[in-house]
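> Quick one, structure for this:
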Amino acid sequence: MQINFYRVRIPFLRPFTTSFGTENYREALLFRLVHDGIEAYSEAVTSPIPDYGYEDNATAMHIIGDFAAKYISDLPDPSVFMERARGIKGHNMAKAALEMLLWDYHSKVNDQPLYRYIGKSRGYANVGISIGMAKIEEMLEQIEKAVSMGYKRIKIKIARGREGLVREVRDAFPDIPLSVDANGDYTPSDMPRLKDLDRYDLEYIEQPFPGDDLIYHSRLKKEISTPVCLDESITSADKARKAFDIGAADVINIKPGRIGGFTESLKVAEIARENGGHVWVGGMLETGIGRAFNIAFASLDLVDYPGDTSPNEKYFSRDIVKNPFRMKNGIIEPYHDPGIGVRIDEESLLRYLVDAGTISV
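Prediction:
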């Protein structure tokens, strides 16, 4: 048995800027498994350079091809694969690409849409939007359009020294559900800057300190009234449990492709509920394949906050799926066909293709 991989490069409609830098395209690793007439797909959420975390496209291909792929030769249950892969330390994004490939495969074997196969679902995902840093006029224009389209939460990216963006947005839109995401750009010496954000009535401040920190997030939470959301800091269910134990989080942004897949993400969501916390599903600028996984997870009853699950027409002029998601009144329904339900646009796949090959399993 083999896994086909495809590396594609899709340009963004506009540059997307965070505290990490500016991205002009999504370079994605896509995987396809064919067995007994069933085609399963997945996507690694890595990027060409290790800016978000230590993983990148090259490390993902190394871990998958040289170590992890052998663990799916008998197409095990996703949880069995994760148990087998425990010896691979870290590399959640690489492992998630295979774990989620198995979720798609097994939900198709069982002739169920993925969102029903993974757990109790409300049948739709509440949708928020993430706005990258740009000239304030451009950001306000994007927000106005998003509000008119019915998005249920607006999130803007911020960085140390650019807190003025929050004031400008709140002045222009005093009543919208608004949150901010710092992507770990602040240090403990910036506590006064972060405390000052209390005045803007935010839904939460996302990941103010670097991803390896829980302690200073706990201290910040004691000093501000705005809820604290953790993203990069939550790499496992164990980390989520510790975050709630020491009072470091009110909210968790679950990115299944970053946490290690659905098996671990379900545990994180359960821990948040047990501790009175809240959960939403974030994105990593995925193609329609990765977005389909996110929407399926975001439809679960365990997920109670709107996530960063915009239709991909926000990012790309043309996706690699024939049936891109459409949003209505701030909600998106997952596909009802078996598995993730996407139909691949082979013409687009070839158009954006940079590299392709096979991995022996």
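
> use CA for all of it now, contacts and neighbours both
Fine.

> Please name the residues that touch Val281.
Neighbouring residues of Val281 by C-alpha atoms under 8 Å, 6 or more residues apart in numbering: 253-256, 294, 297-298, 303, 306-309.

> May I ask which of the residues you listed has the most neighbours?
Counting neighbours by other C-alpha atoms under 10 Å, Ala298 comes out on top of the contacts of Val281 with 34 neighbours.

> Okay, it and Phe16: tell me how far apart.
In this view, Ala298 and Phe16 are 23 Å apart by C-alpha to C-alpha, to the nearest Å.

> What of Ala292?
To Phe16, Ala292 is 21 Å away according to C-alpha to C-alpha.

> Could you do Thr235 as well?
Distance, Thr235 to Phe16, by C-alpha to C-alpha: 24 Å.

> Let me see the ranges of the helices in this protein.
57-63, 78-84, 92-109, 114-117, 136-149, 164-172, 191-196, 215-223, 237-245, 256-259, 262-274, 288-298, 346-352 (DSSP state H).

> Pull out the buried residues from the fourth one.
Pointing back at helix 114-117 there. 114-117 (16 or more other C-alpha atoms under 10 Å).

> Nearest to Arg153, out of the contacts of Val281: which one, please.
Pro306 (6.4 Å; C-alpha to C-alpha).

> show me what contacts that closest one?
125-128, 152-153, 280-281.

> sorry, back to before: of Thr235 and Phe16, give the one with the bigger neighbour count.
Neighbours per residue, other C-alpha under 10 Å: of Thr235 and Phe16, the larger number sits with Thr235, 22 against 19.

> was I right about that one contacting Lys255?
No: in this structure, Thr235 is not within contact of Lys255 by C-alpha atoms under 8 Å, at 9.5 Å.

> Next, the structure of the following sequence, for comparison with the previous one:
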Amino acid sequence: MNIERVELKRLHIPFKASFEASFGRMSKRDLVLVSVYSSDGKVGYGESTSMAFPWYNEETTDTVWYMLEQFLIPKLLTAEITSPEEVAELFAPIRRNNMAKAALEGAVWDLYCKQKNISLAKGLGGEKEKIDVGVSIGIEPTVDLLLEKVEGFIQEGYKKIKIKVKPGFDVEPMREIRKQFGYDVPLMADANSAYTLHDLATLKELDQFNLIMIEQPLAHDDIIDHAKLQKELQTPICLDESIHSVEDARKAIELGSCKIINIKVGRVGGLTESKRIHDLCKAKNIPVWCGGMFETGVGRAHNIAITSLSNFTIPGDTSASNRYWIEDIVEPEVALIEPGMLAVPTGAGIGYEIKEDSVKKFLVHQKSYSKKTTESVG
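Got it, this is the predicted structure:
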């Protein structure tokens, strides 16, 4: 593929409104935008999905930058690769740091598809022309405020409503949503590892609300207790934080730890591993969906592409750009083509252009790495 240069840009993008999950509240997105340049003048783009703090997983924006600069970029610039799948193998000896790996591998996938003049979705084997999407709602100060947001997103036609829950903010919000909007609304709960088996009685209460799933109720690294919990619940358990690879998915499925898996591209180390997990789950009749990490349009484009694969049968979290941002860094912005649906881009690569003026507005730091400098350092 003849990759000549890699550029990193750290961006701070303010949310339209702060967002709270069980692990904390956020007011801005802190990310690394990765650009990969080839000798033919084409550029591929990727985006880190880490946060500024190690609350979702062990990675942060600082660790992502460090891993990219010290290990991943030098490996890429000194290797001869012919396809993006080889990047996953190239990075395999480096333990974890999946979000750093995914940011760079995603940029290579975009570049590869642009060189082949095909869409990223087609490059991954996707067949859908449009995808169903849902929305994620954070923990609100009051149930009344939560109900207002739920009503707005129902009116916008989102195909799944995900509610963040934690002990003390779980049964009552679900009861009030069902009371006000009925049982036809596709509803799920996301716990972000806020519970233990000692909370079994509370979790069993959620069965009455006919939820699509309860996402990651127990520890972030657990698949044993989730198997015990799933036997006690009628509601399907979906695993998120516990799944970092196709091997994790295989073990969880064999143990009966879940009935659904959320595939987040950053969490599992990139698009190649995401596709492997998708293929395994399809063979095992486990439906999957694509979770969101507050991505800009770059990351959303990657999510849309992977969601075009056939076993992504549950609406994901890839909502429109205006859900979180006053201003996105791509054009056109990611927008619904009809209620609750996004088009799968057909243009080369991710199918969106970078808005350089917006990138400059949110830029905190940038650095460029070339084959020449890498060779001189190495």
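
> Quantify their similarity with the TM-score.
Between these two chains, after superposing, the TM-score reads 0.98 (TM-score structural alignment, normalised by the length of the first structure); 361 aligned residues with a C-alpha RMSD of 1.1 Å.

> Need the distance between the two termini of stretch 190-210 of the second structure.
Start-to-end span of stretch 190-210 of the second structure (C-alpha to C-alpha) is 14 Å.

> Outside of that stretch itself, which residues are in contact with it?
By C-alpha under 8 Å, 6+ apart, stretch 190-210 of the second structure touches 21-23, 56, 162-167, 171, 174-175, 178, 183, 187, 214-220, 225, 229, 232-235, 241.

> how about that stretch, aligned to which bit of the first structure?
Aligned using TM-score structural alignment, stretch 190-210 of the second structure spans residues 181-201 in the first structure.

> just stretch 42-50 of the second structure next, same as before
Going by TM-score structural alignment, stretch 42-50 of the second structure lines up with residues 38-46 of the first structure.

> so how far is the matching stretch from its chain's centroid?
14 Å (C-alpha atoms, centre = their mean, to the nearest Å).

> repeat for stretch 331-340 of the first structure
17 Å.

> Where in the second structure does that stretch fall?
Stretch 331-340 of the first structure maps onto residues 341-350 of the second structure, going by TM-score structural alignment.

> So which bits of the matching stretch are buried?
Buried, per 16+ other C-alpha under 10 Å, within stretch 341-350 of the second structure: 341-346, 348-350.

> Glu140 of the second structure against Glu20, yeah?
Yes: between Glu140 of the second structure and Glu20 a contact is recorded at 7.3 Å, counting by C-alpha under 8 Å.

> Identify the residue of the second structure aligned to Val80 of the first structure.
In the second structure, the residue equivalent to Val80 of the first structure is Glu86, according to TM-score structural alignment.

> Tally up the residues packed near its match, please.
By other C-alpha under 10 Å, 15 other residues sit near Glu86 of the second structure.

> go on, Glu353 of the second structure?
15.

> that older thread, just the buried residues of helix 114-117 of the first structure now: which is nearest Ala272 of the first structure?
Tyr115 (19.8 Å).

> My guess is that closest one contacts Asp301. True?
No: Tyr115 of the first structure is not in contact with Asp301 according to C-alpha under 8 Å; the separation is 10.7 Å.

> Spell out which residues are contacts of both of those two.
Ser121.

> Any figure for the gap between the counterpart of Lys231 of the second structure in the first structure and Pro50 of the first structure?
The equivalent of Lys231 of the second structure in the first structure is Lys222 (alignment by TM-score structural alignment). Distance from Lys222 of the first structure to Pro50 of the first structure, counting by C-alpha to C-alpha: 32 Å.

> Show me what Ile329 of the second structure aligns to in the first structure.
Counting by TM-score structural alignment, Ile329 of the second structure lines up with Ile320 in the first structure.

> Please name the residues that touch its match.
By C-alpha under 8 Å, 6+ apart, the contact list for Ile320 of the first structure reads 287-288, 344-346, 348-349.

> I'd like to know how far the spatially most central residue of the first structure sits from Pro311 of the first structure.
The centroid of the first structure falls nearest to Gly283 when counting by C-alpha atoms, centre = their mean (2.8 Å). Remark: distance between Gly283 of the first structure and Pro311 of the first structure (C-alpha to C-alpha) = 11 Å.

> Please apply the same query to Ile359 of the first structure.
31 Å.

> Between these two, which has more neighbouring residues?
Each of Ile359 of the first structure and Pro311 has its neighbours counted (other C-alpha under 10 Å); Pro311 has more, 19 against 16.

> Alignment lookup: the more buried one to the second structure.
Checking TM-score structural alignment: Pro311 of the first structure goes with Ala320.

> if I read this right, that match contacts Ala335, doesn't it?
Yes: using C-alpha under 8 Å as the test, Ala320 of the second structure is close enough to Ala335 to be in contact (4.8 Å).

> Kindly point out which residues are neighbours of both of the two.
Leu342.
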